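Enquirer: return atomic coordinates for the entry below.
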Amino acid sequence: MTVLSEAKKGIVERLSAALDGAPVHIEELETPPQPDWGDLAFPCFRLAQDLRKPPVEIARELAESCKPDGLIASAEAAGPYVNFRFDRAAFMRQAVEDILAGAGPLGGLRVHGDEKVMIEYGQPNTHKEFHVGHLRNVSLGLSVVLLERSVGRQVIPVSYIGDVGAHVARILWAYRRWHLDDQIPEDKGKFLGAIYTEATREVEEHPELKEEVSEVQRLLEARDGTWWSLWERTRRWSLDEFEAIFKELGATFERVYYESEVEEEGKRLAQELLKEGVAKRSQGAVVVDLEDEDLGVFLILKSDGAALYATKELALAQLKFREFTGISKSVHVVDTRQSLYFRQFFATLRRMGFDKELEHLSYEFVTLKEGAMSSRSGNVVTYRDFRDEMLRRTRQETQERHPDWGGERIDRAAWTIAEGAMKFGMLKQDPDKPIVFDIEEAISFDGFTGPYVQYAHARLSSILSKTAGQEGSWSAGESPEAEYSLVRRLADFPETVAAAAAGHRPSLLAQYLFELAQVTSSFYRDVPVLAAEEPDRGRRVLIARAARSVLAEGLGLLGIGAPDEM
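Expert: Here you go, the predicted structure:
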């Protein structure tokens, strides 16, 4: 139990006792809008009807009944609220000791050891570019994996890569038609992406070409030797790029699935559903009628027998749970444009007798200032271009700050900062909020950014490196407000992580870390650590160590490194 949960438990017990045993829930406690009002507050509105008294009178009576004890120093009525203040010396000492103890900053938060969850993310399509929209997917999926593990769940991260389909046929058709003799550039992803844009434009301008593309897709599904060989070669280009990017971003998977491995099983399954009456024929196509659930009609096989995304995904669902037993839940991290599709997909699985818990973790896509990002129009910011521009700027900034550093040291710092800027920029927004990509904002070293949080960690590391190996020691004494404000915010970390994990919202943690970095900045600006005399110096060293530990742990849960120097 953390110090904050212990304090809350004590408050709830006192309130319940004052109410003759009536239940009071920890969730009812609030944080006052102003720190000087107290540390926690209990609103009395819901009690008014049962007690037949005004909330103000109830608050006054409860405050009088709650005497100081343990971590609670006082209880005061403030209108319809009871404001509680902690015993600062006791609270601070226990909070810092908890963070620096063996359990670490999360303080025994890992409480879901029996639950196993599969999280699918990282789903780029081969033969296309890996763009900054994919970066949001990977950043979100990776952080959710790390958050779930932090609270003790067993997590199986998997990826599902689209390596067949209409887009592949279109690209290979255009490649053989116009680019077969081209010299292959180093950036093969961009090369294929340009061909896709070209092919799309040609087909839109000349609709009669659609028949040629459809024939290529038919030959690919039949594994025609010439086309299949070209598919394998170009597919490998994309997979090599994806593997390098996933490794660079720290995303690892226990299993990578491919559409091509479930395509035939999906077709067989569609025919089986047709025989069982789950699906039916509609103008030659195989569909599942979901009108009674207000979900329309779900197309699972085209009239010409060609597979769709749904065809393959139905087979994939069965394969996942066959390969990994004991899974309590499967989470699909896919953008919000697929929301209707997933509602239809889950409803179809239920009609098939599939009783597993499934969740679509949707997120809005990334847009440019001039509109939506689209491979078809060619209006794409690739991950490589985005990363390279980040690195160019962070490297330049690091060189200007540290002209005496060597190249390897500069490169290491520049990448850590660039990665922090990219991932934090993708995670600080709630998943349901679109991101308008602005490179200037993404790389800023000020404000609500990853580098700002990273700098707070680096600044503390610099201070602690000069303490000559002194671990610090706790001592009683008058603590300045900046000390208490920092420790009080540190104590919120476990609950913030728990909330972020429960809601699959890394944005809650990003916001917390930004606010913690602000409080940390005030601490090392207003309170001397190295120049302080004992016993203040020892106490402040411990607080600095605790703050650095929480910042590092929090950044790590976002998949971001915590540099010791910047």
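Enquirer: CA atoms for contacts and neighbours, from now on please.
Expert: Noted.
Enquirer: tell me how many other residues crowd the residue nearest to Ser65 when sequence neighbours are not counted.
Expert: Leaving aside its sequence neighbours, Ser65 sits nearest to Ala18 (Cα to Cα, 6 or more residues apart in numbering; 6.1 Å). Ala18 is flanked by 16 other residues according to other Cα atoms under 10 Å.
Enquirer: repeat that for Trp237.
Expert: 17.
Enquirer: so it belongs to a strand, correct?
Expert: No - applying DSSP: H, G, I helix; E, B strand; the rest coil, one finds Trp237 to be helix, outside a strand.
Enquirer: distance of the residue nearest to Ser65 from Met390?
Expert: 58 Å (Cα to Cα, to the nearest Å).
Enquirer: strands of the stretch 151-300 of the chain, start to end?
Expert: Assigned by DSSP state E, counting those that start in this stretch, the stretch 151-300 of the chain shows strands spanning 154-161, 255-258, 280-282, 285-289, 297-301.
Enquirer: so which of these is nearest Ile443?
Expert: With Cα to Cα as the criterion, Ile443 lies closest to strand 154-161 of these, at 28.4 Å.
Enquirer: what about the closest residue to Arg337 other than its chain neighbours, distance to Val436?
Expert: Nearest residue to Arg337, sequence neighbours excluded (Cα to Cα, 6+ apart): Glu364, at 7.7 Å. Distance check for Glu364 against Val436: by Cα to Cα, it reads 10 Å.
Enquirer: neighbour count for these two, which is higher?
Expert: Set side by side, Glu364 and Val436 show more neighbours around Glu364, with 19 against 14, by other Cα under 10 Å.
Enquirer: residue contacts, Arg489?
Expert: By Cα atoms under 8 Å, 6 or more residues apart in numbering, the contact list for Arg489 reads 516, 519.
Enquirer: 10 Å instead?
Expert: Contact analysis of Arg489 by Cα atoms under 10 Å, 6 or more residues apart in numbering lists 512-513, 515-516, 519-520, 547.
Enquirer: possible to save the residues you listed as a markdown table with secondary structure and distance to Ser150?
Expert: A markdown table is the format used below for the contacts of Arg489 (DSSP: H, G, I helix; E, B strand; the rest coil; distance: Cα to Cα, whole Å):
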| residue | secondary structure | distance to Ser150 |
| --- | --- | --- |
| Tyr512 | helix | 16 |
| Leu513 | helix | 16 |
| Glu515 | helix | 21 |
| Leu516 | helix | 19 |
| Val519 | helix | 24 |
| Thr520 | helix | 24 |
| Ala547 | helix | 18 |
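Enquirer: for comparison, sequence B:
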Amino acid sequence: GEEFKLWQKTRKWSIKQFDEIYKELNINFKETFYESDFIEKGIKQIKELKDKKILIESENAIIADLNEYNLGVLVIMRSDGTALYPTADIPLAIYKLTKFKLDKSIIVVDVRQSLYFKQLFKLLELLGYKQEMIHLSYEFVKLPSGMMSSRTGNIITYTELKEKLINKAKNEIIKRHEKWSTRKINETANTLATAIMKFEMLKVDANQIINFDIEKSLKFEGYTAGYIEYTYARISSILKTFDKENIKLKLDSKTTNTLEDAKERDIILKIAKYPETIEKAAKTYNPSMLAKYLFELAQLINDYYHAIPILKANKERKNAKILLVKSSNQIIKNGLNLLGIEVLEEM
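Expert: Presented below is the predicted three-dimensional model:
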């Protein structure tokens, strides 16, 4: 009927808008699943689950009684025949586990669904699926004006947020680079805005509420994407100046032994912890560890180049300092790329 046609139309709008957003954020998916594609499979599967006594009828509804596992009762289908989330989620999980031959499945959904996923994982286990299944939950995003709520109107859309960040970024860039072309200003502002959005989300532990403050996020100081990007751009500028001298860098003990300053040792120790930080972040599914590490490395580099002139020294000493900041900059670039953030060579 007309309702179905309207649903199809708005669904197409939504999918198109999501695809545009993902493209802007440089996010790609190997395969996209839609709930409507799995509902019918789930309804057919209910009979199989009832035959196995995993699901039962209760007051004309279909439920999973998981009380013996201290997981309460999960309603699969209401008494009026309305199929609920598990009806699609069970066949979807089975499809992903079998098609991609997964040893581990990580589902990223907000913290309010914690009990539901414990129940879902238990059902899959009872069906014989022993793969490791993890619900990577995350907390709410809060604005300075309070919790976001569509009911109270205290929300900001992706488009509104992106436009605000781009406009504010443009103003900051123009202050520093009046002679830049409009195209370069726009491209830099767009890259910076995307970096800010990603970093502000990823720098906070998933178990903590994210306080998204647009004004603070745009600062080029403190725990922000702008600060790290500015540090990277500043060092890149120094490296470009050095490259003009056409001096071949040589890594040997005679060169590195000149790095005796306490600030230099601190940077070397920080660089050495990079692989360990990535490993810990991966094992705990916590990208905020890497974000914090990159911020701390940027702080050390900033302190260093403000205190010690990098390009003023004899050949061996200069080479050593350049190798140090070049290595640091490469780590910042690699680390931000792991977080899905593009670096800016100029700011």
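Enquirer: in structure 2, what residue corresponds to the residue nearest to Ser65 of structure 1?
Expert: For Ala18 of structure 1, there is no aligned position in structure 2, judged by TM-score structural alignment.
Enquirer: any figure for the gap between Ala18 of structure 1 and Val216 of structure 1?
Expert: Ala18 of structure 1 is 77 Å from Val216 of structure 1, where distance means Cα to Cα.
Enquirer: quick one, strands of the stretch 151-300 of structure 2?
Expert: For the stretch 151-300 of structure 2, applying DSSP E, counting those that start in this stretch gives strands covering 210-211.
Enquirer: show me the contacts for Tyr116 of structure 2.
Expert: Tyr116 of structure 2 neighbours (Cα under 10 Å, 6+ apart): 71-74, 85-86, 122, 135.
Enquirer: among those residues, which one lies nearest to Lys179 of structure 2?
Expert: His135 (49.4 Å).
Enquirer: aligned counterpart of that closest one in structure 1, please.
Expert: With TM-score structural alignment as the criterion, His135 of structure 2 matches His360.
Enquirer: ok, that match - contacts?
Expert: So His360 of structure 1 contacts 120, 330-336, 338-339, 342-343, 346 (Cα under 10 Å, 6+ apart).
Enquirer: that one: which element?
Expert: His360 of structure 1 belongs to strand 357-363 when assigned by DSSP states H and E.
Enquirer: and that strand, what's buried?
Expert: Neighbour-count burial for strand 357-363 of structure 1, with 16 or more other Cα atoms under 10 Å as criterion, is recorded at 358, 360-363.
Enquirer: mind listing what's buried in the helix or strand just after that strand?
Expert: Per DSSP H and E, the first helix or strand lying C-terminal to strand 357-363 of structure 1 is strand 366-368. Buried residues in strand 366-368 of structure 1, counted by 16+ other Cα under 10 Å: 366-367.
Enquirer: from the contact counts, what lies against the very next helix or strand once past strand 366-368 of structure 1?
Expert: Counting by DSSP H and E, the next helix or strand C-terminal to strand 366-368 of structure 1 is strand 371-372. When contacts are defined as 3 or more Cα pairs under 10 Å, 6 or more residues apart in numbering; DSSP states H and E, strand 371-372 of structure 1 packs onto no helix or strand at all.
Enquirer: strand 371-372 of structure 1 vs structure 2, average offset?
Expert: Superposing on structure 2 and averaging over aligned pairs (mean Cα distance after the TM-score superposition for structure 1), strand 371-372 of structure 1 comes out at 3.3 Å.
Enquirer: on the three-state scheme, Ala562 of structure 1 is what?
Expert: Using three-state DSSP as the criterion, the local structure at Ala562 of structure 1 reads coil.
Enquirer: right, and Leu557 of structure 1 touches Ser507 too?
Expert: No - checked against Cα atoms under 10 Å, the pair Leu557 of structure 1 and Ser507 is beyond contact range at 11.3 Å.
Enquirer: which residues are in contact with both of those two?
Expert: Both Leu557 of structure 1 and Ser507 are in contact with Ser143, where contact means Cα under 10 Å, 6+ apart.
Enquirer: what's the closest of the strands of the stretch 151-300 of structure 1 to Gly371 of structure 1?
Expert: Closest approach to Gly371 of structure 1 among those (Cα to Cα): strand 154-161, 25.9 Å.
Enquirer: and that closest one, which stretch of structure 2?
Expert: So strand 154-161 of structure 1 is aligned with nothing, judged by TM-score structural alignment.
Enquirer: now do the same contact list for Lys162 of structure 2.
Expert: Contacts of Lys162 of structure 2 (Cα under 10 Å, 6+ apart): 156, 168, 190, 193-194, 196-197.
Enquirer: distance of the closest residue to Ala169 of structure 1 other than its chain neighbours from Trp227 of structure 1?
Expert: In space, Ala169 of structure 1 comes closest to Gln217 once its chain neighbours are excluded; the distance is 5.0 Å by Cα to Cα, 6+ apart. Distance, Gln217 of structure 1 to Trp227 of structure 1, by Cα to Cα: 9 Å.
Enquirer: so what sits against both of those two?
Expert: The contact lists of Gln217 of structure 1 and Trp227 share 169, 172-173, where a contact means Cα under 10 Å, 6+ apart.
Enquirer: mind giving me JSON lines with these and columns for neighbour count?
Expert: Compiled in JSON lines, these are given as follows (neighbours: other Cα atoms under 10 Å):
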{"residue": "Ala169", "neighbour count": "25"}
{"residue": "Leu172", "neighbour count": "25"}
{"residue": "Trp173", "neighbour count": "22"}
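Enquirer: let's have those residues in JSON lines, adding distance to Leu368 of structure 1.
Expert: Below are the shared contacts of Gln217 and Trp227 of structure 1 laid out as JSON lines (distance: Cα to Cα, whole Å):
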{"residue": "Ala169", "distance to Leu368 of structure 1": "28"}
{"residue": "Leu172", "distance to Leu368 of structure 1": "28"}
{"residue": "Trp173", "distance to Leu368 of structure 1": "29"}
